[in-house]
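> no sequence on this one, just coordinates:
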């Protein structure tokens, strides 16, 4: 990748005309660039013009008039071989955000892109197209991330993720946190400031997204690879269901769309946004992206951990019946070698009291057990070759087998779940001794539990899926190194997790204290 200064010095900017030479705004690309949702012919490009990203009105310091934004896609990072170009219009109603659907590109290729508004050039981003339909690519590398609380720590994990240059980044939600500056991390206080009260209005949510987007590590992660993103709860409010007032939902959805590389088909209409969708990587993998917030039935009991005294209602749904049917139809129809289900909340059972009183988190699939069983039986009936659930939300790394009967320790695996820890939410985290971890002891289908921050790197080939659990030992200061704290593999048509020798976690990693690693780095 070349720097923008090198790009200008090389005289390569001449292909992007300056239509607003006397623009009434300053440097507009303060929030970076992004691309997302690749298909075999293209992807969506995103940017937002915001010379004053934290302006009180949420409009980024832009004038009222529409602004033409030119874009280019090239086959080289130097920007010499232009294969697509065009112009979009950034308008005030959508906070001067731009969503460009690029088409007509070759499948399975690497591209680069950039924008220009007035005399200003954006950073350069890297994009990929998906492989051709029917092909079986040699590999797919997906970085999975979730839960980045700006106040709780630095986004070092985003920077380390960007350095790995994955093919895709799957963001499973809690991209921002709505909480105000008075919401403090319990241990040690906040590292950074949200610079305002809890986000409630459209202007609030726009400013909060803009604050996060100014972070250089997040900008690097967006520029490194195409993203596939879906929201969880904190993009609106903690543990929300569709009972949240429509006005607040509508404001949160609009700001989310304005700041994410989503196709125009996701543009929200009031208190609704279309986020569940499906992407294909040839015949190697299908990624089914679920929305577990917008259509779910209300919690039967309080959303935290509890032993709910109410009888389970078999009609309750986490996804809504339409989305459930959409998922099962897709699992039956497309027949990818690896079926990946990207979703927000823990799918398998996590019982904190494995005795007679089951104590589980009611906001997760444990609070919607009939819906979980319908989906599990559905993918068995569909003949899914390899089912893998990818999960966010939990602020910890988890690996576990999925079974039909969690009360039977001999129940055979029907798939696997990999849950990713947070980027920063919860602060530095801490080490856990697996030999004395009651959650591992009481839930025999679970195989790994880590409470440091980081991300998940998934490597998929026709024969194997490998999950590397990446951790950074601290987020309370910048610059932490990254290590692989555990690795599990799945083999084609063989259900059940296999730990990879030499990389499974020990009670403590050598020199893994935050203070020691800060000294070393």
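Structure's in. What do you need? In this text, all values refer to a predicted model and were calculated from it rather than measured experimentally.

> from here on, contacts and neighbour counts on C-alpha atoms
Noted.

> which residues of the stretch 151-300 of the chain fall in strands?
168-171, 227-229, 277-281, 285-289 (DSSP state E, counting those that start in this stretch).

> so how far is residue 175 from residue 485?
Noted for residue 485: a distance of 24 Å to residue 175, by Cα to Cα, to the nearest Å.

> So between these two, which is more surrounded?
Of the pair residue 485 and residue 175, residue 175 is the one with more neighbours under other Cα atoms under 10 Å, namely 25 against 20.

> put this beside the first:
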């Protein structure tokens, strides 16, 4: 490749185009940029991505890395600020470039780039790419959100979570990338913090649990280098959040996981959380407003999609009380999952919403799930079952304020279910106030099965559950002003590559009628 001719080609394809009215570029470091960078190889090994769609723009992301898993966590990049040119076009051949500029990839942010492009047209598809040092990135495709006042006839999106690298191949992401979607929601456990090696040749790097910033950067480098994950990122804008394994299993607020490190100094854990958040931001298409401030990171936010739907992304980790240690303690009325400020923000946002559908992107399942057969009961203490008063406050608010078409999207549990959300789960005749779709994992839990013992218990003991599948995969949703369709899409195996995609179940919800209207399964 001739860098000089490549540069001419990159710039010439935008000649004569009308540029976007305004462009916001996140400059990671004010230091002097390396004027004419040269690299021994392609620095775009981690691909490209976009996210946080607004009606007038999106975030464009890439991260330069010559060696994504270099032992020092630098990605094999020099300790210099590197200029990265970017373009946005209305066509995939970049004949109609509408925005361009130069961002700075700084060592301070592991040579990641977050470009906040504005001035684009609402509800439109665009293509984008980056260039530096004579190399051009893969082309990404993105889409802006509809105008908040626009009548939208249909919205198509998918959600996913839990992609433990050493437990399986990311085949599901290849299938997801082939869909025609407006956006993707990732509900957490993007990486796993343990040092597991597995049995399929995808052992974690580093081969120990992640604690330092360098550790988390290496782990992200390993995950982001996966070609199937890159395909899904390059195909649609993503909205992402963190769950426990993005930092440490079952962490809560400033508390380390209670099962193995109950006495750890919170200051030590908060330093680890700060490092994990830093690496997370560096590797995701997030806006500057989500850039961590030490151990704090703003992840709850609201995104409207015309008058059809509002997506309220919540954070169920940073502000929660530590998990209870006994079943009876889960009913403590003072306990919180979201924290007082976020709880008010969510309830007020749902109350003020005038969209047809009100969606909550949530990390741990809300529905009640008795894990024991017979008259005895046992509930998980990390999900909302460990925070029953907080759940009841939210459900009461949804009912009292007349919030229509309340739908919760959830990850974490490595199984797919669909449930009616009840004001009183112990009374099957109680009012239904919404629907929850729990999505399975991309790989976590290895191959899985359509049904397992816990699935049988859940369906028998929890009459509000209407569907269950414990295979790996993702969930796609098609939403109209009149109806919601959720498809549970699974792969029969992840412990070897190349699995086909199968439809495990299809769930129907009617606008204006809380709860599940119909269920179709693969055996019907």
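Done, it's in. Because the structure is predicted, anything quoted here is derived from the model rather than measured.

> Switch the strands of the stretch 151-300 of the first structure over to a markdown table; also include distance to residue 138 of the first structure and mean neighbour count.
Below are the strands of the stretch 151-300 of the first structure laid out as a markdown table (distance: least, Cα to Cα, whole Å; neighbours: other Cα atoms under 10 Å):
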| stretch | distance to residue 138 of the first structure | mean neighbour count |
| --- | --- | --- |
| strand 168-171 | 15 | 24 |
| strand 227-229 | 20 | 25 |
| strand 277-281 | 11 | 20 |
| strand 285-289 | 11 | 22 |
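
> if we compare those, which one ends up closest to residue 24 of the first structure?
Of all the strands of the stretch 151-300 of the first structure, strand 227-229 sits nearest to residue 24 of the first structure, with 31.7 Å by Cα to Cα.

> mean deviation of that closest one from the second structure?
Its aligned residues in the second structure lie a mean 0.3 Å from strand 227-229 of the first structure after superposition (mean Cα distance after the TM-score superposition for the first structure).

> give me the stretch of the second structure that that strand matches.
Mapped onto the second structure using TM-score structural alignment, strand 227-229 of the first structure spans residues 238-240.

> Over to stretch 482-495 of the first structure?
Across the second structure, the stretch matching stretch 482-495 of the first structure (TM-score structural alignment) is residues 501-514.

> thinking in terms of the whole chain, how far from its middle is the matching stretch?
Its chain's C-alpha centre and that of stretch 501-514 of the second structure lie 21 Å apart, by Cα atoms, centre = their mean, to the nearest Å.

> what comes up buried for that stretch?
Buried positions in stretch 501-514 of the second structure, judged by neighbour count with 16 or more other Cα atoms under 10 Å: 501, 504, 505, 506, 507, 508, 509, 510, 511, 514.

> part of a strand, is the fifth one?
Read it as residue 507 of the second structure. Yes - Residue 507 of the second structure forms part of a strand when assessed by DSSP: H, G, I helix; E, B strand; the rest coil.

> does the corresponding residue of the first structure for residue 390 of the second structure sit in a helix, a strand or a coil?
Here residue 390 of the second structure is matched to residue 371 in the first structure, going by TM-score structural alignment. Using three-state DSSP, the three-state assignment for residue 371 of the first structure comes out as helix.

> what's around the nearest residue to residue 371 of the first structure once chain neighbours are set aside, how many residues?
Sequence neighbours aside, residue 317 is the residue nearest to residue 371 of the first structure in space, at 5.4 Å (criterion: Cα to Cα, 6 or more residues apart in numbering). By other Cα under 10 Å, the residues close to residue 317 of the first structure number 23.

> Please say which position in the first structure residue 128 of the second structure maps to.
Superposed on the first structure with TM-score structural alignment, residue 128 of the second structure falls opposite residue 113.
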